[in-house]
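Asker: Sequence and predicted model, in that order:
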Amino acid sequence: MTSVESGSTAEALQSGLFSHLLELRSRLLKATAFVLLVLLGLVPFANRLYALLAAPLVSRLPTGAHLIATEVTSPFLTPLKLALFTALFVSMPMILYQLWAFVRPGLYASEKRLARPLLAASLVLFYLGCAFAFFLVLPAAFRFLAAVTPQGVEMMTDITHYLDFVMLVFFAFGLCFEVPVAVVILAAVGVVDLAGLHGSRRYVIVGAFAIAAVITPPDITSMIMLAVPMYLLYELGVLTVRWLIVPRVPAAEH
């Protein structure tokens, strides 16, 4: 290769890299602008959003107990922080779309066919995990915590600590509900096969209960309410692998 050809190749690589960086910058700006627009629309309703989020705990507090703010700026900043989390939650389809639009040109046709349903499934499963935590797990956990509060101790939770706790539970449950997507991806890249997935059931059950014991509130009900869906979602992932990932059959020898 001559020096002229080498120089033109380097310039082409630099030009391609620069165009990709510009495309990434454009996608990030679009996603960020969408999040900010949603946030601006939610700010006037920040206090209402917090009241809705606090309902599972407030409804189970003893008579006369209530949430408290231990810092001067908490009554303002904590609902605003929740509005930001809600904006990210609502904007997730747009964020994933911008990510998909950036990586789509570099994928093969077979990868595109698999990636599209996986992205949609991951988004739906994350939302389902958060909804499951809010409507079922948190009420059960707060009922347990209110019942085991020692006599003479007044249960009053700081609003910032409550928000951090609930967001952590949402993220943990949303992430754990991604089990089917993780199973399909591992099978698609060849890390595991269908026989290996069937043989790993006992380890999955133990792992599900171990993970649930670590990330759920300290009561047996919450642990079971996460471990059992995780295992069922694993079985859903196995069924999806059986349906989507066609096993490679070696060609017959002549």
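Answerer: Looks like it came in fine. Since the model is a prediction, treat every value here as computed from it, not as a measurement.
Asker: Only C-alpha atoms from now on, for both contacts and neighbour counts.
Answerer: Fine.
Asker: buried residues in stretch 166-175?
Answerer: Buried positions in stretch 166-175, judged by neighbour count with 16 or more other Cα atoms under 10 Å: 166, 169, 170, 171, 172, 173, 174, 175.
Asker: Ok, stretch 107-122 next?
Answerer: Within stretch 107-122, the residues that qualify as buried by neighbour count (16+ other Cα under 10 Å) are 112, 115, 118, 119, 122.
Asker: Return the member of those residues nearest to residue 96.
Answerer: Nearest to residue 96 among those: residue 119, at 7.6 Å, using Cα to Cα.
Asker: Mind checking what helix or strand follows the helix or strand containing residue 22 in sequence?
Answerer: In the assignment (DSSP states H and E), residue 22 maps to helix 3-42. Per DSSP H and E, helix 3-42 leads on to helix 46-58 as the next helix or strand towards the C-terminus.
Asker: Would you mark the buried spots in that next one?
Answerer: With burial defined by 16+ other Cα under 10 Å, the residues of helix 46-58 counted as buried are 46, 47, 49, 50, 53, 54, 56, 57, 58.
Asker: Then stretch 74-86?
Answerer: Going by neighbour count (16+ other Cα under 10 Å), the buried part of stretch 74-86 is 74, 78, 79, 80, 81, 82, 83, 84, 86.
Asker: what's the answer for stretch 237-246, then?
Answerer: Of all the residues in stretch 237-246, those buried under the rule 16+ other Cα under 10 Å are 237, 238, 241, 245.
Asker: then this one, side by side with the first:
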Amino acid sequence: MNKMLENPDDEVNQSEAPLLEHLIELRTRLIYSFAAIAVLFVVCFFLAGEIYAVLLGPFVQAVGGSVEDVSLIYTAPQEAFFTELKVALFGAIFLAFPVLASQVYMFVAPGLYKRERSAFIPYLIATPVLFLIGGALVYFGVMPLAMRFFLSFEQSGAGQATIQNMTRVSEYLSLTMTLLLAFGLCFQLPVILTLLARAEIITADNLKSWRKYAVVAILTVAAFLTPPEPMTQIGLAVPVFLLYELSIFAVRFVERSRANREAASENDA
């Protein structure tokens, strides 16, 4: 009888210890992550001008000249300063991504089997690679096309009012960062769908049957995340739909690998 009365307290004590350990581990990983971002933020703040010059690359391509041909303005005394803060934060998060990913892995790794840990590593590699591919598509393709489109509305000449583009530094940065983040995150679609397939939440047949809904969803997300002009929207929607089709093959590969493992374990049994 005494043992029966003691069991509830023992179970509570046993459950509290692992929970506290997980919370302490989570706090440690968050401290390391924020520390990495803070250190890189200071470094990037002193290099904000150089980072912004790199982000001006699509603008330079659009005007077809050099960086001296690009003119931007700021209309508030504090605008340039806060823009540099945003540039520094953007650069810090971008450069700290390997640290953030490693901290996530070190937090979840103790709860995984050895086989699951080895299966998790390719996703850590694929995530930044796909993000960089999406960012490169924006930097070298979509953004220059969008800037040429926007600059095409300039006009000057006899019998016409002069219309000249005067881009604010904060607005250009917001547009560039929005597109970079939008493309980088949307390019994570294969990683997300493959993880869901490993968790046996979705199948390749599900993705095939959802294709028409996926087209509508992708077009909606592209319209929401990009400026209201067709070139950038199509530039995001088409690659993401191709990634959706690629995800079907990736999910099919996951299903075959799972079936082979199950067949091998049955044979061993």
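Answerer: Sure, I can see it. From a predicted model like this one, the values you see are computed outputs, not experimental measurements.
Asker: what's the TM-score for these two chains?
Answerer: Aligned and superposed, the two chains score 0.86 in TM-score terms (TM-score structural alignment, normalised by the length of structure 1); 252 aligned residues with a Cα RMSD of 2.7 Å.
Asker: what's the closest of the buried residues of stretch 166-175 of structure 1 to residue 224 of structure 1?
Answerer: The shortest gap between residue 224 of structure 1 and any of the buried residues of stretch 166-175 of structure 1 belongs to residue 173, at 12.6 Å (Cα to Cα).
Asker: Can you tell me the closest non-neighbouring residue to the closest one?
Answerer: Distance criterion Cα to Cα, 6 or more residues apart in numbering; nearest residue to residue 173 of structure 1, sequence neighbours excluded, is residue 129 at 4.9 Å.
Asker: State the helix or strand in which that neighbour lies.
Answerer: With elements taken from DSSP H and E, the one containing residue 129 of structure 1 is helix 109-132.
Asker: helices or strands next to that helix in the packing?
Answerer: Of the remaining helices and strands, those touching helix 109-132 of structure 1 by 3 or more Cα pairs under 8 Å, 6 or more residues apart in numbering; DSSP states H and E are helix 74-103, helix 159-176, helix 179-188.
Asker: Select, out of the ones you listed, the one closest to residue 153 of structure 1.
Answerer: Among those, helix 159-176 comes nearest to residue 153 of structure 1, with 17.9 Å by Cα to Cα.
Asker: how about that closest one, which residues of structure 2 does it hit?
Answerer: Under TM-score structural alignment, helix 159-176 of structure 1 corresponds to residues 169-186 of structure 2.
Asker: Save the buried residues of helix 46-58 of structure 1 as TSV, and put in distance to residue 249 of structure 1 too.
Answerer: What follows is the buried residues of helix 46-58 of structure 1, written out as TSV (distance: Cα to Cα, whole Å):
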residue	distance to residue 249 of structure 1
46	57
47	59
49	54
50	55
53	52
54	55
56	53
57	55
58	58
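Asker: Closest one to residue 135 of structure 1 out of those residues, please.
Answerer: Comparing the buried residues of helix 46-58 of structure 1 against residue 135 of structure 1 with Cα to Cα places residue 56 closest, at 8.0 Å.
Asker: Chain neighbours aside, what residue packs nearest to the residue mapped onto that closest one from structure 2?
Answerer: Residue 56 of structure 1 maps onto residue 58 in structure 2 when the alignment is built from TM-score structural alignment. Using Cα to Cα, 6+ apart and skipping the chain neighbours, the partner closest in space to residue 58 of structure 2 is residue 144 (4.6 Å).
Asker: which one of the buried residues of stretch 74-86 of structure 1 sits closest to residue 17 of structure 1?
Answerer: Using Cα to Cα, residue 84 is the member of these that lies nearest residue 17 of structure 1, at 32.8 Å.
Asker: Was I right to think that closest one contacts residue 39?
Answerer: Yes - between residue 84 of structure 1 and residue 39 there is a contact under Cα atoms under 8 Å: 5.9 Å.
Asker: Nearest residue to the middle of structure 2?
Answerer: For structure 2, the residue sitting closest to the mean C-alpha position, by Cα atoms, centre = their mean, is residue 185 at 3.2 Å.
Asker: quick one: the residue nearest to that residue when sequence neighbours are not counted from residue 95 of structure 2, how far?
Answerer: In space, not counting the residues next to it along the chain, residue 185 of structure 2 is nearest to residue 131; the distance is 6.6 Å by Cα to Cα, 6+ apart. Computed as Cα to Cα, to the nearest Å, the residue 131 of structure 2 to residue 95 of structure 2 distance reads 12 Å.
Asker: Which one of these two is surrounded by more residues?
Answerer: Each of residue 131 of structure 2 and residue 95 has its neighbours counted (other Cα atoms under 10 Å); residue 131 has more, 20 against 16.
Asker: coming back round to it: turn the helices and strands packed on helix 109-132 of structure 1 into JSON lines, columns for distance to residue 148 of structure 1.
Answerer: Putting those into JSON lines (distance: least, Cα to Cα, whole Å) gives the following:
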{"stretch": "helix 74-103", "distance to residue 148 of structure 1": "27"}
{"stretch": "helix 159-176", "distance to residue 148 of structure 1": "18"}
{"stretch": "helix 179-188", "distance to residue 148 of structure 1": "33"}
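Asker: For residue 233 of structure 1, which of those helices is the nearest?
Answerer: Proximity to residue 233 of structure 1 (Cα to Cα) singles out helix 179-188 among these, at 5.7 Å.
Asker: Return the list of helices and strands in contact with that closest one.
Answerer: In this structure, helix 179-188 of structure 1 makes packing contacts with helix 109-132, helix 220-244, judged by 3+ Cα pairs under 8 Å, 6+ apart.
Asker: Tell me roughly how far that helix lies from structure 2 on average.
Answerer: Its aligned residues in structure 2 lie a mean 1.8 Å from helix 179-188 of structure 1 after superposition (mean Cα distance after the TM-score superposition for structure 1).
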